[in-house]
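Peer 1: no sequence for this one, just the structure:
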């Protein structure tokens, strides 16, 4: 916009411009807008701008110079849990605002994955897995991203995470419903898949738009492989659930290699987690325990925990995870692996072969 819109360029040069992410804009308006000029951004959202030094938690001068941005246009950086000010007007006037956090980091906090080795995965249209690495930045050598997880207060040390994303999770089930017409609702995929004890040797690499972590292959193509004359819609439904589980395992395997920290368990949220079979398949394929809370609006809960911790509500303190021990525990369910290890190993090897066959497909197609 600075390069292509004269008004924006002129405002930037005149030092009459502010730039930030969504939470900085919402907070700016809540706290009085131009009347107060409170322009703040938390370290998790700021980490998505390509302008933050995640070690110092400050804007990186070399990046500002590279993009040609004046430092004055950027918000002041704050932690994810502190009182930033009070709402200026309306029915909530005077209420303090105490939490700012990015979507997936909020879900990490909401799932109380606050210590090294704790991980959560949000299964929506895509899937987003964050693995807490504690107070150290772990630079991935296995296809993942390092990110700021949260900072529990202005004087607290930041906590970091490894992150991996799956492009297609729930959208594969929508494909079965809307394009293939083999289910009438998304929830039906579990019932259909349950009609067969396994996928019958079928693998479904759901690379509708390439593969993200840890493969990073935009040329990969969606692949159904292992089809025989006995393959039926139930096998396809089960292979779809397994595809989600295999991609989750691939990310977790990379996280374990990068961090050296064992996975304690995987906490889950999002629409796909409503299906018991989908969660049991995830546990069986991954070989780890899956914990599903009853209340799964984890991003909203994480935001509330951050705000509550800032004002010491109910004695909550994010630097002392034990103070959150009773939060969102009612109705929580655990899914433990039931698949025999030999069968798990054979399935994992088959998945890796299927992925290799899907890779680079678009690169071989003439334009």
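Peer 2: All right, it came through fine. None of the values given here were measured: they were computed from a predicted structure. Numbers count the residues shown, from 1 in each chain.
Peer 1: can we go C-alpha only for contacts and neighbour counts from here?
Peer 2: Noted.
Peer 1: so which strand or helix has residue 283?
Peer 2: helix 276-286 (DSSP states H and E).
Peer 1: Can you spell out which helices and strands pack onto that helix?
Peer 2: Here helix 276-286 touches helix 188-193, helix 233-259, strand 290-292, strand 333-335, helix 341-358, going by 3 or more Cα pairs under 8 Å, 6 or more residues apart in numbering; DSSP states H and E.
Peer 1: Let's see that with 10 Å instead.
Peer 2: helix 188-193, helix 233-259, strand 266-269, strand 290-292, strand 333-335, helix 341-358 (3 or more Cα pairs under 10 Å, 6 or more residues apart in numbering; DSSP states H and E).
Peer 1: other SSEs contacting the last one?
Peer 2: Going back to what we said before, that points to helix 341-358. Helix 341-358 packs on strand 203-205, strand 223-225, helix 233-259, helix 276-286, going by 3+ Cα pairs under 10 Å, 6+ apart.
Peer 1: Show me what counts as buried in it.
Peer 2: 344, 347, 348, 351, 354, 355, 358 (16 or more other Cα atoms under 10 Å).
Peer 1: Now do it and helix 233-259, the angle between them.
Peer 2: Angle, helix 341-358 to helix 233-259, by axes from the mean of the first three to the mean of the last three Cα atoms, to 10 degrees: 90 degrees.
Peer 1: measure the nearest residue to residue 150 once chain neighbours are set aside to residue 53 for me?
Peer 2: In space, and not counting its chain neighbours, residue 150 is closest to residue 159: 5.5 Å by Cα to Cα, 6 or more residues apart in numbering. Using Cα to Cα, to the nearest Å, one gets 14 Å for the distance from residue 159 to residue 53.
Peer 1: same check, this time on residue 86
Peer 2: 29 Å.
Peer 1: Does residue 62 lie in a helix or a strand, and which?
Peer 2: Here residue 62 is covered by helix 61-67, with elements defined by DSSP H and E.
Peer 1: Mind giving me the packing neighbours of that helix?
Peer 2: strand 52-53.
Peer 1: tell me which residues in the helix holding residue 62 are buried?
Peer 2: residue 64.
Peer 1: what's downstream of that helix, the next helix or strand?
Peer 2: Using DSSP H and E, the first helix or strand after helix 61-67 is strand 76-78.
Peer 1: Can you report how many residues lie near residue 303?
Peer 2: Neighbour count of residue 303, defined by other Cα atoms under 10 Å: 24.
Peer 1: now do the one 5 residues further on
Peer 2: For residue 308, the count of nearby residues is 22 (other Cα under 10 Å).
Peer 1: can you check residue 266 too?
Peer 2: 26.
Peer 1: and it, how far is that from residue 173?
Peer 2: Per Cα to Cα, residue 266 is found 22 Å from residue 173.
Peer 1: more crowded one of residue 159 and residue 53?
Peer 2: Between residue 159 and residue 53, counted using other Cα under 10 Å, residue 159 has the larger neighbour count: 20 against 16.
Peer 1: rewinding a little: just confirm the residue nearest to residue 150 contacts residue 147, I think it does.
Peer 2: Yes. With contact defined as Cα atoms under 10 Å, residue 159 reaches residue 147; the gap is 9.1 Å.
Peer 1: hold the first one in mind and look at this next one:
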């Protein structure tokens, strides 16, 4: 069986082609292409602009994926698309394209939950058996474990997602959005060493990130580190060695990025460890765009090893939003007989992970 996966829930439009051999062999990634809408430093992105970007690129990427996979339309068994959650206008652009291809090529549609797509791709690539899943991205933060045909949510953010917290702080510091803000914060954080005291908010199994964002934003403004000119001056200070390792010296942008990462990732490690203890699991699978952060993987790995367990994560090819994860989850559902009627193929911004009936797992 062969599926085209179409992802466009945020600022990335991705097309993937996945093959599940009929002899029961290992699934194969035949193509995984994407294009990202990148806004100027210090700015976010508007849904209407992202939707326009997706409409401009989706057909080009479908053609490119078919060429790379060396398959034809006749070989395709189903068309999988992100039904939600995500940003409304970008989701709608991809849903329209998927419906058009379904009608044009007479192929069944499979609506896929974005979060479940991340989980299924992570399980496939890493080989994790039955892990506790930490799903961290620009729009979602959840601790998840599988039970009785559902992905159960053990804890989640009470306000904004951890990725959104990082992205918004990147705007304050005028950090570039290319390739993506979280990656650039990670690189800057490697130059920091002063741990600034920031709010640490864990409530049971849930986290809150709005307070820490407000605190670090205010600190950046009070230290004169926000804005384009301040960013250039502070970079010169860091690179020249002026920002030496005197713990009493004024914190730099690197120190603030370092402190923000250490604090929010410690919060995530805490609630993940609590979920592991509850379900008796020794495996952690990190998925979502923030999951590609090496420091988060390191901190989670230390915790897992202390419990006699292990951590699983993927690189940016599969962690960051992509079409192949939608194709993988869609094929798993399609093999159980699931299809999305055209009348039910509308996308939705709110589609919780635990709403999906995971009929393909024991």
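Peer 2: Now that the structure is in, tell me what you want to look at. In this text, all values refer to a predicted model and were calculated from it rather than measured experimentally.
Peer 1: Please state their TM-score.
Peer 2: For this chain pair, the superposition-based TM-score is 0.43 by TM-score structural alignment, normalised by the length of structure 2; 202 aligned residues with a Cα RMSD of 4.4 Å.
Peer 1: quick one on the thing from earlier: can I get the helices and strands packed on helix 341-358 of structure 1 in CSV including mean neighbour count and distance to residue 134 of structure 1?
Peer 2: As requested, those are exported to CSV (neighbours: other Cα atoms under 10 Å; distance: least, Cα to Cα, whole Å):
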stretch, mean neighbour count, distance to residue 134 of structure 1
strand 203-205, 28, 32
strand 223-225, 17, 37
helix 233-259, 23, 10
helix 276-286, 23, 23
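Peer 1: And these: which comes nearest residue 44 of structure 1?
Peer 2: Closest of those to residue 44 of structure 1 is helix 233-259, at 19.7 Å (criterion: Cα to Cα).
Peer 1: quick one, that closest one and helix 276-286 angle?
Peer 2: Relative orientation of helix 233-259 of structure 1 versus helix 276-286 (the same axes, to 10 degrees): 50 degrees.
Peer 1: Could you pull out the strands in the stretch 101-250 of structure 1 for me?
Peer 2: In the stretch 101-250 of structure 1, the strands defined using DSSP state E, counting those that start in this stretch lie at 119-123, 127-134, 145-151, 158-166, 203-205, 223-225.
Peer 1: Among those, show me which one is buried the most.
Peer 2: Highest mean neighbour count among these (mean count of other Cα atoms under 10 Å): strand 203-205, with a mean of 28.
Peer 1: Mind putting the helices and strands packed on helix 341-358 of structure 1 into a markdown table with distance to residue 127 of structure 1?
Peer 2: Converted to a markdown table, those look like this (distance: least, Cα to Cα, whole Å):
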| stretch | distance to residue 127 of structure 1 |
| --- | --- |
| strand 203-205 | 15 |
| strand 223-225 | 19 |
| helix 233-259 | 8 |
| helix 276-286 | 13 |
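Peer 1: wait, which of the ones you listed is closest to residue 132 of structure 1?
Peer 2: helix 233-259 (9.4 Å).
Peer 1: Show me where the stretch 251-362 of structure 2 has its strands.
Peer 2: 283-287, 310-313.
Peer 1: Which one, of those strands, ends up nearest to residue 33 of structure 2?
Peer 2: strand 283-287 (18.7 Å).
Peer 1: tell me what the closest one is packed against?
Peer 2: Using 3+ Cα pairs under 10 Å, 6+ apart: strand 283-287 of structure 2 touches helix 114-126, strand 132-136, strand 141-147, helix 253-279, helix 294-306, strand 310-313, helix 316-319.
Peer 1: hmm, 6 Å instead?
Peer 2: Judged by 3 or more Cα pairs under 6 Å, 6 or more residues apart in numbering; DSSP states H and E, strand 283-287 of structure 2 is in contact with strand 132-136, strand 310-313.
Peer 1: which of those strands is buried the deepest?
Peer 2: strand 132-136 (a mean of 27).
Peer 1: and it with helix 114-126, angle?
Peer 2: 120 degrees.
Peer 1: Any idea which of the helices and strands packed on helix 276-286 of structure 1 gets closest to residue 310 of structure 1?
Peer 2: Of all these, strand 266-269 sits nearest to residue 310 of structure 1, with 24.5 Å by Cα to Cα.
Peer 1: Please list the residues outside that closest one that contact it.
Peer 2: With contact meaning Cα atoms under 6 Å, 6 or more residues apart in numbering, strand 266-269 of structure 1 is reached by 119, 120, 121, 122, 290, 291, 292, 296.
Peer 1: related to what we said a few turns ago, which stretch among the strands of the stretch 101-250 of structure 1 comes nearest residue 30 of structure 1?
Peer 2: strand 145-151 (22.0 Å).
Peer 1: ok so, going back, Throw the strands of the stretch 251-362 of structure 2 into CSV and include distance to residue 256 of structure 2, thanks.
Peer 2: Converted to CSV, those look like this (distance: least, Cα to Cα, whole Å):
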stretch, distance to residue 256 of structure 2
strand 283-287, 24
strand 310-313, 26
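Peer 1: And those strands: which comes nearest residue 298 of structure 2?
Peer 2: Comparing the strands of the stretch 251-362 of structure 2 against residue 298 of structure 2 with Cα to Cα, the closest turns out to be strand 310-313 (9.1 Å).
Peer 1: Okay, helices next: where are they in structure 2?
Peer 2: 47-69, 88-105, 114-126, 162-172, 181-189, 210-222, 228-240, 253-279, 294-306, 316-319, 323-334 (DSSP state H).
Peer 1: Quick check: which of these is buried the most?
Peer 2: Among those, highest average neighbours (mean count of other Cα under 10 Å) belong to helix 323-334, with a mean of 29.
Peer 1: Measure how buried the nearest residue to residue 32 of structure 2 once chain neighbours are set aside is and give me the count.
Peer 2: Of all residues not flanking residue 32 of structure 2 in the chain, residue 16 sits nearest, at 4.3 Å (Cα to Cα, 6+ apart). Neighbours of residue 16 of structure 2 under the rule other Cα under 10 Å: 28.
Peer 1: and residue 16 of structure 2, how far is that from residue 64 of structure 2?
Peer 2: 10 Å.
Peer 1: and if you look at residue 17 of structure 2?
Peer 2: Distance from residue 17 of structure 2 to residue 64 of structure 2, by Cα to Cα: 11 Å.
Peer 1: list the contacts for residue 145 of structure 1?
Peer 2: 162, 163.
Peer 1: just residue 310 of structure 1 next, same as before
Peer 2: 81, 82, 98.
Peer 1: what about the last one, distance to residue 83 of structure 1?
Peer 2: Residue 98 of structure 1 sits 4 Å away from residue 83 of structure 1, taking Cα to Cα as the criterion.
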